[in-house]
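In: need a 3D model of the following:
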Amino acid sequence: MSAEQTNPSENRPASQFNPYAPGYEANPHPMLEKLRAEAPLFYWELGRSWIVSRYEEGLAVLRDDKRFSPNREDWEFASVMGSDAIIPEMEELNKNGLFALGEQGHARVRRLVSPAFTPRATERLRPEIQAIVDELLDTMAAKGRLNMVHDFSERIPARVIGSMLKIPSGHEEQFHEFTNAVAKSLFPSALAPEELAPLRRQIREGISLVTETIEDRRRNPRENDILTTLIQTEEQGDTLNKHELLALVSSLIVGGFETTVHLMSFCVYSLLQQPGVFAEVKARPELIKNLVEEVLRFDNFVKMGPARYALEDLEMGGVRIKKGQMLIILLTSVLRDERAFDKAHVFDVQRNGNSNIAFGHGAHYCLGANMARLLVQIAMGTLVRRFPEMRLVNPPAFGPHSLMRKMEVLEVELGTPSA
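Out: Got it, this is the predicted structure:
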């Protein structure tokens, strides 16, 4: 469907929107600023979707469940991005995942699992997360110079998720492989042919491991254990079945791993490229929470999304949107909107982050947001305290990714650890 068929072409931006242009991952903001000014809501031919680049319209779409749905069954964008080559081992998990359920199914599962992800429930994980971070930083101290993406950001989330699920001792490496394989399976067309066989093996073995762990937890429930909580959760006789539990673990990996890895990497980069902010955070450790929120706002790593689908013909922002058409909310743009944030182009570690919609809004607010925030706050706070002299060696290097501004290399010199 062309833009002309969808809406008169007067809403086209002067410069063609291209999130895959060279240099976009490192600095998308000049292009997005132009987009907000010239065509804040326009039809993108390549992605077969409406692009939402301003905060007002983005928030309106996220909070309006009567006119917009996140149901992915008709996600035209998937074929454009190359994620149509389904990994068979993930197909059943995806069918039962939160992202694929209709409104009633989503509401039912969310109602059952929400108690396991409240701030209070998440806070109980603090000692485990702190121990994992401390152990990792002990091993990092001897290296001196390292790639913070690989050696820091990618190491912590998989271990934390495994710890949350109480994966049996001796299977940590297998679960780590499963975590990486699930994340990679989202975009199988980006994989080389020789990578598919080992990826499928790791997913099969991981599903078997998680299934065995779930069955063990049914027989031997534990206190303060997320799987036990999910298994025992019941509302008026309604419980989660085996496939739903497996899908939830997969969703936890997808949401908790990829997002947290990127957030941690961007936090380190934002901190080290701004010496004034680094000094401020070292002097006032309580600002770590603000740092995380401002990184989510100022330099969001989500390239494309979240996505919603129009449930009816409607008009918004001066354009006509047809029932069934997709809208992509550009978080990297809406969270830098000058109309919504005072001095939006200034990184302010003392800014009030209450308007942050980085984890969504309303009924589809990210269940794992509390966990992601706690994990990154602990990791960043400990890193700053133990390595107050760390410095950036080179600007980050970015790699290809359909939906994320994927930071692959962030070279840092740790300096002398604090006593």
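In: going forward, measure contacts and count neighbours with C-alpha atoms only.
Out: OK.
In: for the lengthiest helix in the chain, buried residues please.
Out: If you go by DSSP state H, the chain has its longest helix at helix 193-219. Within helix 193-219, the residues scored as buried using 16 or more other C-alpha atoms under 10 Å are 196, 199-200, 202-203, 205-207, 209-211, 213-214, 217.
In: same check, this time on stretch 230-242
Out: In stretch 230-242, counting by 16+ other C-alpha under 10 Å, buried: 230-231, 233, 239-240.
In: what about that stretch, distance to the chain center?
Out: Here the centre of stretch 230-242 is set off from its chain's centre by 27 Å, with C-alpha atoms, centre = their mean, to the nearest Å.
In: end-to-end on that stretch?
Out: Stretch 230-242 has an end-to-end distance of 11 Å (C-alpha to C-alpha, to the nearest Å).
In: ok, stretch 382-391 next?
Out: 16 Å.
In: try stretch 283-291
Out: Per C-alpha to C-alpha, stretch 283-291 runs 13 Å from first to last residue.
In: name the residues that touch that stretch?
Out: For stretch 283-291, contacts defined as C-alpha atoms under 8 Å, 6 or more residues apart in numbering pick out 267, 281, 349-353, 377, 380-381.
In: what packs against the longest helix of the chain?
Out: helix 88-96, helix 172-185, helix 226-232, helix 242-253 (3 or more C-alpha pairs under 8 Å, 6 or more residues apart in numbering; DSSP states H and E).
In: ok so, going back, if any of the contacts of stretch 283-291 are buried, put those into a PyMOL selection.
Out: PyMOL command restricting these to the buried ones, with burial defined by 16+ other C-alpha under 10 Å:
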select buried, resi 267+281+349+353+377+380+381
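In: would you agree Gln325 is in contact with Asp313?
Out: No - counting by C-alpha atoms under 8 Å, Gln325 stays clear of Asp313, with 9.1 Å between them.
In: the more surrounded of these two?
Out: More neighbours surround Gln325 than the other of Gln325 and Asp313, with 22 against 12 (other C-alpha atoms under 10 Å).
In: contact partners for that one?
Out: Gln325 is in contact with 49-50, 309-310, counting by C-alpha under 8 Å, 6+ apart.
In: over to Gln5?
Out: Counted by C-alpha under 8 Å, 6+ apart, Gln5 has zero contacts.
In: for it, which three-state class applies?
Out: helix (DSSP: H, G, I helix; E, B strand; the rest coil).
In: now the angle from the longest helix of the chain to helix 172-185?
Out: If you take axes from the mean of the first three to the mean of the last three C-alpha atoms, to 10 degrees, helix 193-219 sits at 120 degrees to helix 172-185.
In: on that earlier part again, redo the helices and strands packed on helix 193-219 as CSV? Include distance to Phe298.
Out: Formatted as CSV, the helices and strands packed on helix 193-219 follow (distance: least, C-alpha to C-alpha, whole Å):
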stretch, distance to Phe298
helix 88-96, 31
helix 172-185, 25
helix 226-232, 33
helix 242-253, 25
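In: to check against the first, give me the structure of this:
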Amino acid sequence: MNPNETNEIHQNDEKHASNQNHENTNSHLFTASFTNNPYPVYEKLRKDEPVFKVMFPHGEFGWIISRYEDAVQVLKDSRFSKDMVKRYGADRQSIFSSTMLFSDPPDHRRLRGLVQKAFTPQLVAGMRSHIQDIASDLLDNLPSQETMNLIDDYAFPLPIIVISEILGVPLEDRDKFRMWSNTFIEASTMKNTVLLQQHVQEFTEYLTAWFAKVRKDPGQDLISQLVIAEESGDQLSEKELLGVVSLLIIAGHETTVNLIGNGILALLEHPEQRDLLIKRPELIHQAIEEMLRYNGPVEFSTSRWASEDIEFRGQHIAKGDLVIVALDSANRDEEQFKDPDVFDITREKSSHLAFGKGIHLCLGAPLARLEGEIAVSTLLHRFPNMRLQADVDTLEWRPGMVVRGVKEIPVQLI
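Out: Next up, the predicted model:
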């Protein structure tokens, strides 16, 4: 056998091994075990194939970005478009298509500008005492002072009460919002498209009727401000109004629900960290940042599409290709964070990506942080001896391609 033949065999073996490695990694993505604990798969991706082509659960091929440095670049690179209509045309839109989440400048700037005045750090800081009252009332009125379902009894109602008050929608409809929100969040893995369409229609009809009511009798809430902006000229179309309010209702509570749930769960799994936080309550700010980094509430970024052919980290990303950043993977990148798999509430200032990066940085981040701080501190102060009432491996994680959170967390309070 001559040297050329030997070299060719060696190259073929390497190519076969690479393909086999890719298939093995692909088979571990989006499975039940991956949903329960994606971090071993992410570690393998970061090491072997940090820009990874995959078939997503909704049936479209695209790319997962898993390393921190690459994630930051994609999140800030204007060549990766957020405009769904540009990519798929008007025939394939969602209720969120006409929002800042799925738009590029200049539309993004206009849409975000109409909303962000309600979420400035100053206005959010002024809500502290009211949010504290909500947290205390929820714990005062628990069905039992001995046990609770952390999600249903505390983590969900707190942020939905807050966002409902900001928007001016009836608090008594919060269970409807939760049902619709669950459907939209889990849409990427849903097989029942009839139910999805039904809930989209119900949600749309609900909001359309509410807008009509607000037009007749506007108040001081954010929806009234947006409706008035729409009435005053060309700032918001009806479709944009519907999309923006839908996004605010759903994103306005989902992130915080899972921040509180995942954060408390991390403390219950690491009692030495819980005890440290009880002993040193001033660590709450660092603790929230570590909760966001360690097991963040938003697992994947929302979709981006290459607006042109792009050579990225040795891979050819073709124009129109779907690109998604694995935020929770980037937040465990060993090149960026020391001992990334260790939950440490004394960790110094964290540059995590839990709220994204660039112009699409989460608008509600200051509010989510404040709600998280108050929720965790109040619960620990009231029930310092609480403990998990189930094996952590038996907890059911929510399906879907966006949020990361547990459906139920049973807790023994005393």
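In: TM-score for the pair, please.
Out: In this superposition the chains share a TM-score of 0.83, using TM-score structural alignment, normalised by the length of the second structure; 387 aligned residues with a C-alpha RMSD of 3.1 Å.
In: not counting its neighbours along the chain, what's nearest the spatially most central residue of the second structure?
Out: Against the mean C-alpha coordinate of the second structure, by C-alpha atoms, centre = their mean, the closest residue is Val298 at 2.5 Å. Nearest residue to Val298 of the second structure, sequence neighbours excluded (C-alpha to C-alpha, 6 or more residues apart in numbering): Val403, at 4.3 Å.
In: and that neighbour, how far from Phe184 of the second structure?
Out: From Val403 of the second structure across to Phe184 of the second structure, the span is 11 Å (C-alpha to C-alpha).
In: more neighbours, those two?
Out: Val403 (23 against 19).
In: was I right to think that one contacts Asn295?
Out: No - using C-alpha under 8 Å, Val403 of the second structure is not in contact with Asn295; the gap is 10.7 Å.
In: where do the helices sit along the stretch 201-350 of the first structure?
Out: Taking DSSP state H, counting those that start in this stretch, the helices of the stretch 201-350 of the first structure run over residues 226-232, 242-253, 259-272, 275-283, 288-298, 331-334.
In: which positions within stretch 336-356 of the first structure qualify as buried?
Out: 336-338, 341, 347, 349, 353, 356.
In: please apply the same query to stretch 71-91 of the second structure.
Out: Within stretch 71-91 of the second structure, the residues scored as buried using 16+ other C-alpha under 10 Å are 71-72, 74-75, 78-85, 87.
In: repeat for stretch 115-128 of the first structure
Out: For stretch 115-128 of the first structure, by 16+ other C-alpha under 10 Å, it's 115-117, 121-122, 125.
In: equivalent range in the second structure for that stretch?
Out: Counting by TM-score structural alignment, stretch 115-128 of the first structure pairs with residues 117-130 of the second structure.
In: please apply the same query to stretch 267-277 of the first structure.
Out: Counting by TM-score structural alignment, stretch 267-277 of the first structure corresponds to 263-273 in the second structure.
In: stretch 338-352 of the first structure too?
Out: Using TM-score structural alignment, the residues of the second structure aligned to stretch 338-352 of the first structure are 334-348.
In: out of the buried residues of stretch 336-356 of the first structure, flag the one nearest to Glu411 of the first structure.
Out: Within these, the smallest distance to Glu411 of the first structure is 21.9 Å, found for Phe347 (C-alpha to C-alpha).
In: please tell me I have it right and that closest one contacts Glu294.
Out: Yes - using C-alpha under 8 Å, Phe347 of the first structure is in contact with Glu294, at 6.9 Å.
In: what about the strands in the second structure?
Out: 51-55, 61-65, 80-81, 147-149, 304-306, 310-312, 315-317, 322-325, 387-388, 410-412 (DSSP state E).
In: make a markdown table out of the ones you listed and add distance to Asn21 of the second structure.
Out: Putting the strands of the second structure into a markdown table (distance: least, C-alpha to C-alpha, whole Å) gives the following:
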| stretch | distance to Asn21 of the second structure |
| --- | --- |
| strand 51-55 | 11 |
| strand 61-65 | 16 |
| strand 80-81 | 28 |
| strand 147-149 | 41 |
| strand 304-306 | 26 |
| strand 310-312 | 20 |
| strand 315-317 | 16 |
| strand 322-325 | 21 |
| strand 387-388 | 38 |
| strand 410-412 | 39 |
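In: nearest to Ser94 of the second structure, of those strands?
Out: Across the strands of the second structure, closest to Ser94 of the second structure is strand 304-306 (C-alpha to C-alpha), at 14.7 Å.
In: neighbours of Lys323 of the first structure, how many?
Out: Lys323 of the first structure, neighbours per other C-alpha under 10 Å, totals 14.
In: what does it correspond to in the second structure?
Out: Aligning on TM-score structural alignment places Lys323 of the first structure opposite Lys319 in the second structure.
In: right, and its match touches Arg304 too?
Out: No - between Lys319 of the second structure and Arg304 there is no contact under C-alpha under 8 Å: 11.2 Å.
In: how close does Phe34 of the second structure sit to Leu276 of the second structure?
Out: From Phe34 of the second structure across to Leu276 of the second structure, the span is 31 Å (C-alpha to C-alpha).
In: starting at the chain centroid, how far to the longest helix of the first structure?
Out: That offset, for helix 193-219 of the first structure, works out to 22 Å (C-alpha atoms, centre = their mean).
In: kindly report the same for stretch 364-381 of the second structure.
Out: For stretch 364-381 of the second structure - counting by C-alpha atoms, centre = their mean - the centre lies 16 Å from the chain centre.
In: Asn147 of the first structure and Val409 touch, don't they?
Out: Yes - at 5.7 Å, Asn147 of the first structure counts as touching Val409 under the criterion of C-alpha under 8 Å.
In: show me where the stretch 1-150 of the first structure has its helices.
Out: Counting by DSSP H, counting those that start in this stretch, the stretch 1-150 of the first structure has these helices, from start to end: 3-6, 29-38, 55-63, 77-81, 88-96, 103-113, 119-123, 126-141, 148.
In: list the residues that contact the nearest residue to Phe77 of the first structure once chain neighbours are set aside.
Out: For Phe77 of the first structure, ignoring the flanking residues on the chain, the nearest one in space by C-alpha to C-alpha, 6+ apart is Gly47 at 5.6 Å. Contacts for Gly47 of the first structure (C-alpha under 8 Å, 6+ apart) come out as 76-77, 80.
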